[in-house]
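# sequence plus predicted model, see below.
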Amino acid sequence: MATVHQPPNAPILVSFPDADALVVSLSAFLVKAQKDSIDKKGRFTIALSGGSLPKMLRGLIGNPAVKWNKWQVFYVDERVVSLDHPDSNHRACMEHLFSKVSIPEGNIHHIDTSLLDDLEELSDAYEKDLIREFAQKDSARFPVFDVILLGMGPDGHTASLFPGHELLLEEDRWVAYVNDSPKPPPKRITFTYPVINHAARIVFVAAGKEKATTLRSVLDVPEEGLPSARVKPVYPGQLYWFVDDAAAANVAYPRTPFKL
């Protein structure tokens, strides 16, 4: 049988027995990425999603290897609500992680809530925040995050990029707004694919049997209509899937043993 050669940045699928084991290994992965980035350039840039992801970062709490003062945190997407609103991704990350660690408040880049009534101004302001962090220090056309953490919905959406939406074709803007999200709340801002795909490491985190069918559609026979399947890092960036065995139950795609 002929050997199938995958490209050097083909997705790496790592599956764990349960969510707790996933949490431990994800924490170790992030600490290693942090060390590599700080050693190289003195800072660690990371973008987080909402949903169930903040709870999966609990392995970082109390970890002495985490250099919180070196972290610069952005949100991959955000709901256009106040920061204390139950739908806010920032609120979820504060509750489950940042309120329990010593990260400086100024290192967490949230939306400007004075602009909630103007989606275009809001997304432009967040893009300018990215420019301030990256354009002065990096020369790339798009920001190059050390890590972008993503989740995946049962419909295959990721960030606030939904099936069939015009933003799937956006090639220029760093941050765009959504005023017709199929999931409430309808108004959101989101990173676009050029930003996501230029990250050094993109990590999807998916747990639970409800993700099994969609994960198979993303990895085994990728459906271009699924936003999660359109995440394709620009070489030498690397895409990882950290999943539990329940989410990977229907997937034939080869697993890779976890190692740092």
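Structure received. Numbering: from 1, shown residues only.
# rest of the way, CA atoms for contacts and neighbours
Fine.
# who are the packing partners of the helix ranked longest in the chain?
In the chain, taking DSSP state H as the definition, the longest helix is helix 19-41. Contacts defined by 3 or more CA pairs under 8 Å, 6 or more residues apart in numbering; DSSP states H and E place helix 19-41 against strand 44-48, strand 238-244.
# now the helices for the stretch 101-250 of the chain?
119-134, 193-197, 212-219 (DSSP state H, counting those that start in this stretch).
# any chance of CSV for the ones you listed, columns mean neighbour count?
Output for those, formatted as CSV (neighbours: other CA atoms under 10 Å):
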stretch, mean neighbour count
helix 119-134, 17
helix 193-197, 24
helix 212-219, 21
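# for those helices, give me JSON lines that also has distance to Lys259.
Formatted as JSON lines, those follow (distance: least, CA to CA, whole Å):
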{"stretch": "helix 119-134", "distance to Lys259": "30"}
{"stretch": "helix 193-197", "distance to Lys259": "23"}
{"stretch": "helix 212-219", "distance to Lys259": "21"}
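# sorry, back to before: contact partners of the longest helix of the chain?
Contact with helix 19-41 is made by 15-16, 43-44, 56-60, 65-67, 70, 146-147, 207, 242-244, 258, 260, as judged by CA atoms under 8 Å, 6 or more residues apart in numbering.
# so which of the helices and strands packed on helix 19-41 comes closest to Ser160?
strand 44-48 (12.3 Å; CA to CA).
# between the following helix or strand past that closest one and helix 19-41, how many degrees?
Scanning forward in sequence from strand 44-48 by DSSP states H and E, the next helix or strand is strand 71-75. If you take axes from the mean of the first three to the mean of the last three CA atoms, to 10 degrees, strand 71-75 sits at 120 degrees to helix 19-41.
# okay, pairing it with this:
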Amino acid sequence: MTSSAHHPPSAPILISFDNSDVLVDSLAQFIVKSQKEAIDKKGKFTVALSGGSLPKMLRGLIDNPSVKWNKWHVFYVDERVVPLDHADSNHRACTEALFSKVPIPSDNVYTLDPELLNDLEELSDAYEKILIREFAQKDSARFPIFDLILLGMGPDGHTASLFPNHELLNEDDRWVAYVEDSPKPPPKRITLTFPVINHASRIVFVAVGKEKAEILKQILDSPETGLPSARVKPVYPGQLYWFVDEAAAAKADYPKTPFKL
């Protein structure tokens, strides 16, 4: 593993789009480029998805002939501890918005074990074991290195199931952890930890709408506040991107970068 001790994290790249439709198309192009580089390098593409509004922002991948679905290996950044077909399930949201409309092999989507929902410790350990199986023997890194992690951001600055002032913000050992007391329902969740998120090759936050403008300004202009989304700082040579619309970017003083592949 390359030492990152002498490489501070790269500054986030903020890309603002006129509207969410342009963002969706550009995000699909970005994902396809990330996919191509990963497949060329190692024959597969590892990606972790969030829930919330994110699954609907992936619609640019549907009917996209450049997507090699059989090479995708999809994990969840976080998941609600509910049955997989429950209305609160991130897997259900991703299935309805994307997987049901594309030819991805179901074995390539790694869900929670629905048999273990009554034991949070066992549930998170089982998901971590899946990651170990899929990553550990291939990477010499201490943590898995995803090709791409796609994140959303809540109005309180949370991302994944990592909430402001929660003890999990300081977790630096486990790959997967559980939450019993989420401030928003449902209370029980599992989540990837910051070390896993920050070891990804590329991380993209997607944020749209004027209700995200104030918190986006805080995260980009005053990251020292320590809000969870501001703690996403990829380990060198990883890179962090923000794909936002003009409404979300309206209050930030942070420099914008034009979109280019």
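Yep, it's here. Remember, it's a predicted structure, so these values are computed and weren't measured experimentally.
# mind checking the TM-score on these two?
Between these two chains, after superposing, the TM-score reads 0.97 (TM-score structural alignment, normalised by the length of the first structure); 254 aligned residues with a CA RMSD of 0.8 Å.
# thought Asp84 of the first structure was touching Arg91?
Yes - under the criterion of CA atoms under 8 Å, Asp84 of the first structure makes contact with Arg91 at 5.7 Å.
# so the longest helix of the first structure matches what in the second structure?
Per the alignment by TM-score structural alignment, helix 19-41 of the first structure matches residues 20-42 in the second structure.
# about what we covered before: quick one: buried ones out of the contacts of helix 19-41 of the first structure?
15-16, 43-44, 56-60, 66-67, 70, 146-147, 207, 242-244 (16 or more other CA atoms under 10 Å).
# mean distance, the longest helix of the first structure to its aligned residues in the second structure?
Mean deviation of helix 19-41 of the first structure relative to the second structure after superposition (mean CA distance after the TM-score superposition for the first structure): 0.3 Å.
# if we can go back for a sec, among the helices and strands packed on helix 19-41 of the first structure, which is nearest Ile108 of the first structure?
Nearest of these to Ile108 of the first structure, taken as CA to CA: strand 44-48 at 9.9 Å.
# in the closest one, what's buried?
Buried positions in strand 44-48 of the first structure, judged by neighbour count with 16+ other CA under 10 Å: 44-48.
# just list the residues touching the closest residue to Leu53 of the first structure other than its chain neighbours, thanks.
Leaving aside its chain neighbours, Leu53 of the first structure sits nearest to Gly151 (6.5 Å; criterion: CA to CA, 6 or more residues apart in numbering). Gly151 of the first structure makes contacts with 49-53, 158-159, 204-206, as judged by CA under 8 Å, 6+ apart.
# tell me the two of those that are most distant?
Ala159 and Ala206 (13.3 Å).
# and the nearest residue to Asp181 of the second structure once chain neighbours are set aside, how many neighbours?
Spatially, and ignoring its direct neighbours in sequence, Asp181 of the second structure is nearest to Pro187 (4.9 Å; CA to CA, 6+ apart). Pro187 of the second structure has 12 neighbouring residues, counting by other CA atoms under 10 Å.
# repeat that for Phe30 of the second structure.
Counted with other CA under 10 Å, the neighbours of Phe30 of the second structure add up to 16.
# against Lys256 of the second structure, how distant is it?
17 Å (CA to CA, to the nearest Å).
# again, but for Ala177 of the second structure
Applying CA to CA, the value for Ala177 of the second structure to Lys256 of the second structure is 34 Å.
# looking at these two, which one has more neighbours?
Ala177 (23 against 13).
# is it true that the more buried one touches Thr191?
Yes - in this structure, Ala177 of the second structure is within contact of Thr191 by CA under 8 Å, at 5.5 Å.
# quick one: common contacting residues for the two?
Contacts common to Ala177 of the second structure and Thr191, judged by CA under 8 Å, 6+ apart, are absent.
# still on that earlier bit, out of the helices of the stretch 101-250 of the first structure, flag the one nearest Tyr235 of the first structure.
helix 193-197 (9.1 Å).
# could you check how far the closest one is from the centre of its chain?
With CA atoms, centre = their mean, to the nearest Å as the basis, helix 193-197 of the first structure stands 10 Å off its chain's centre.
# buried ones in the match of helix 19-41 of the first structure?
20, 23-24, 26-32, 34-36, 38-39.
# hang on, Asp124 of the first structure packs against Tyr177?
No - in this structure Asp124 of the first structure lies outside contact range of Tyr177 using CA under 8 Å: 9.2 Å.
# contacts only, for Asp125 of the second structure.
Contacts of Asp125 of the second structure by CA under 8 Å, 6+ apart are Val176.
# now the common contact residues for Ala159 and Ala206 of the first structure.
151-152.
# count of neighbours near Pro184 of the first structure?
Neighbours around Pro184 of the first structure, by other CA under 10 Å: 10.
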